[in-house]
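Asks: sharing a model that was predicted from the sequence below.
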Amino acid sequence: MNPVRKVEGRAIPFGRKNVDTDVIIGAEHLKTIARAGLGAHAFESVRREPGNVFDDPAYAGAPILVAGDNFGCGSSREHAAWALADMGVEAVIAPSFSDIFSGNAFKNGIVTVALAQPKVDRLCEVARDHSIAIDLEVMAVTTTRGDVFHFEMDPFRRGCLMEGLDEIALTLSSEAAIRAYELKTGI
């Protein structure tokens, strides 16, 4: 996992509430264990809607998704986080997230930022024409329009994201202690 200290750029102003993992990536794409290529299928049902933000060239390659309340609800498919990452999304801002989705996003290096609905509404408005930045060091979302929204994040998750530590890297960082324990106990 790559270290994440700051995510900045255009943001997709999606804003829709109660987006479940089946909307993020349809069940027909769950047969693969390959992460590559899933981004092309992300939000397929939404992309069938005329004028959807996901096919707007202004947001092509945007690293931030601004979503509505209860983002990632539904089933526990990790493919949803894989699809977002494959489409280039490095962070999602919403009023709230499903616990399972938030955990899967974290394990895949995607930053989830919870902000109050009025702040999310403002970011959706600003994202139409301006850039957004998420800074994990100062714990703030800023815009080129002068907005500053501070947020909270679990310190463990924040540290892992900033250091690029997934579960394997976190375990390997204790390799010397693990080896010492094995030698001591004869394991």
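Replies: Nice, I can see it.
Asks: only C-alpha atoms from now on, for both contacts and neighbour counts.
Replies: OK.
Asks: how close does Phe156 sit to Leu170?
Replies: Using Cα to Cα, to the nearest Å, one obtains 11 Å as the distance from Phe156 to Leu170.
Asks: the more surrounded of these two?
Replies: Neighbour count, other Cα atoms under 10 Å: between Phe156 and Leu170, Leu170 has more, with 13 against 9.
Asks: which residues are in contact with that one?
Replies: Residues in contact with Leu170 (Cα atoms under 8 Å, 6 or more residues apart in numbering) are Cys160.
Asks: next one for the comparison:
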Amino acid sequence: MQTRVEDHVPLLTGVLSIVSLAVVFAAALQVVPTDALPTAPDAVLEAIPTLNAVVSLAAIGTIAAGIRAIRRGDVDRHRTLMLTSFGLFVAFLAMYLYRVSLLGPSSFAGPGVVERFVYYPVLAIHILLAIASLPPVYYALLLALTRPVGELPSTNHARVGRIAASLWLISFALGIVVYLLLHVLF
């Protein structure tokens, strides 16, 4: 099985990216039947944005620490931190998708001028970077999981990983800004 995955990393990257985006858009557009989802108490649904902000902060920390680890040559620590980052991303996404499937996207309650010139631009960049980060994140992850560490320097793992980490960091940071605009400031 590993040989098959190793031979088809670009194809699997595309498939995972498309499936991930389809799931996200299905949830955001509320195509998922809410009857199929377990219902959480209102307090849990209300806590999800704050939990996701905390998860995002943790992911920023693990991504930054992972970058630092690989720059120091600590491959094992880098791998652990980047897998942790991916796990945090999955936790974030699961909570976000659950909440948005049940309640729909959050509405901005602040002034129209802030909505138009701050909130929407920040949200748009956050969403675009989140979408753009999926293929390089999956590609770097699949390369790392399907090849021995000694072979990774002969692949695009490091180059694509730098792109993935940069997009991921900015997207997580802007997600926190979106959270602050939606749930703290307004």
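Replies: Sure thing, it's come through. Since the structure is predicted, the reported quantities are computational estimates derived from the model, not experimental observations.
Asks: now the TM-score, please.
Replies: Superposed pair, TM-score by TM-score structural alignment, normalised by the length of the second structure: 0.28. Supporting alignment: 91 aligned residues with a Cα RMSD of 5.7 Å.
Asks: what sits against Leu172 of the first structure?
Replies: No contacts exist for Leu172 of the first structure under Cα under 8 Å, 6+ apart.
Asks: check the gap between it and Thr185 of the first structure for me.
Replies: The gap separating Leu172 of the first structure from Thr185 of the first structure is 19 Å, by Cα to Cα.
Asks: surely Ile48 of the second structure touches Leu93?
Replies: No. Using Cα atoms under 8 Å, Ile48 of the second structure makes no contact with Leu93, being 10.7 Å away.
Asks: do you know how far the closest residue in space to Ala91 of the second structure that isn't next to it in sequence is from Pro49 of the second structure?
Replies: Leaving aside its sequence neighbours, Ala91 of the second structure sits nearest to Val55 (Cα to Cα, 6 or more residues apart in numbering; 7.8 Å). To Pro49 of the second structure, Val55 of the second structure is 10 Å away according to Cα to Cα.
Asks: again, but for Leu143 of the second structure
Replies: 32 Å.
Asks: equivalent analysis for Ile127 of the second structure, please.
Replies: As judged by Cα to Cα, Ile127 of the second structure and Pro49 of the second structure stand 16 Å apart.
Asks: the more surrounded of those two?
Replies: Of the pair Ile127 of the second structure and Pro49, Pro49 is the one with more neighbours under other Cα under 10 Å, namely 21 against 15.
Asks: spatially speaking, which residue is in the middle of the second structure?
Replies: Phe89 (4.4 Å; Cα atoms, centre = their mean).
Asks: where does the nearest residue to that one once chain neighbours are set aside sit, in terms of helix or strand?
Replies: Spatial nearest neighbour of Phe89 of the second structure, chain neighbours left out: Ala59 (7.1 Å); criterion: Cα to Cα, 6+ apart. For Ala59 of the second structure, the element it lies in under DSSP states H and E is helix 42-71.
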